[in-house]
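> From the sequence below, what's the structure:
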Amino acid sequence: MAVKAVEIIRNIRDKYYEETKSFSVEEQIRFIRGKSEKLQRDLLKIKGTATILISDKLEGLR
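Below is the predicted model:
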């Protein structure tokens, strides 16, 4: 099964272009910052979950 990485990236890029093509520079900056903040929150949730799972496994080893 081949991953169509180029196609996936193009689709993402095209989606964001359509979403932001009428934005001013300030609006683009706010958009990017908003996406960045959401990504950081999501990664912290994942990291917290991973930390909990690892500590649970370590507890089982004791």
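> Every contact and neighbour count from this point should use C-alpha atoms.
OK.
> any idea how far the residue most central in space within the chain is from residue 49?
Centroid check for the chain by Cα atoms, centre = their mean gives residue 39 as the closest residue, at 4.2 Å. In this structure, residue 39 and residue 49 are 15 Å apart, going by Cα to Cα, to the nearest Å.
> next one: residue 19
Distance from residue 19 to residue 49, by Cα to Cα: 32 Å.
> And this one, please, so the two structures can be compared:
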Amino acid sequence: MNIAIILVIIIGLLALVGTVFLGGKGDHNYDNATKGNISRLSWIYIILGIAVVIAFAVYLF
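Sure, this is the predicted structure:
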């Protein structure tokens, strides 16, 4: 079970890093909107990470 939790955390972090790196590329006019999009996506990943940890805790107990 510990391996599954570690894998979920690693995959989530890799997805977050990939999103941030890909979000920085694009049109110059889109750069202003990208900062807002990246911060919204980052919050989604943070909330999702917390939800996953809570779900695992509920599942285990």
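> Do you know the score for how well these two fit?
Scored against TM-score structural alignment, normalised by the length of structure 2, the superposed chains reach a TM-score of 0.51; 33 aligned residues with a Cα RMSD of 1.0 Å.
> so where do the helices sit in structure 2?
Ranges of helices in structure 2, per DSSP state H, are 2-23, 31-60.
> Distance-wise, check residue 55 of structure 1 relative to residue 45 of structure 1.
Counting by Cα to Cα, the gap from residue 55 of structure 1 to residue 45 of structure 1 is 15 Å.
> What of residue 26 of structure 1?
Residue 26 of structure 1 is 29 Å from residue 45 of structure 1, by Cα to Cα.
> do residue 16 of structure 1 as well
25 Å.
> before we move on, what about residue 28 of structure 1?
Taken as Cα to Cα, the span from residue 28 of structure 1 to residue 45 of structure 1 is 26 Å.
> cool, and residue 8 of structure 1?
Going from residue 8 of structure 1 to residue 45 of structure 1 by Cα to Cα gives 25 Å.
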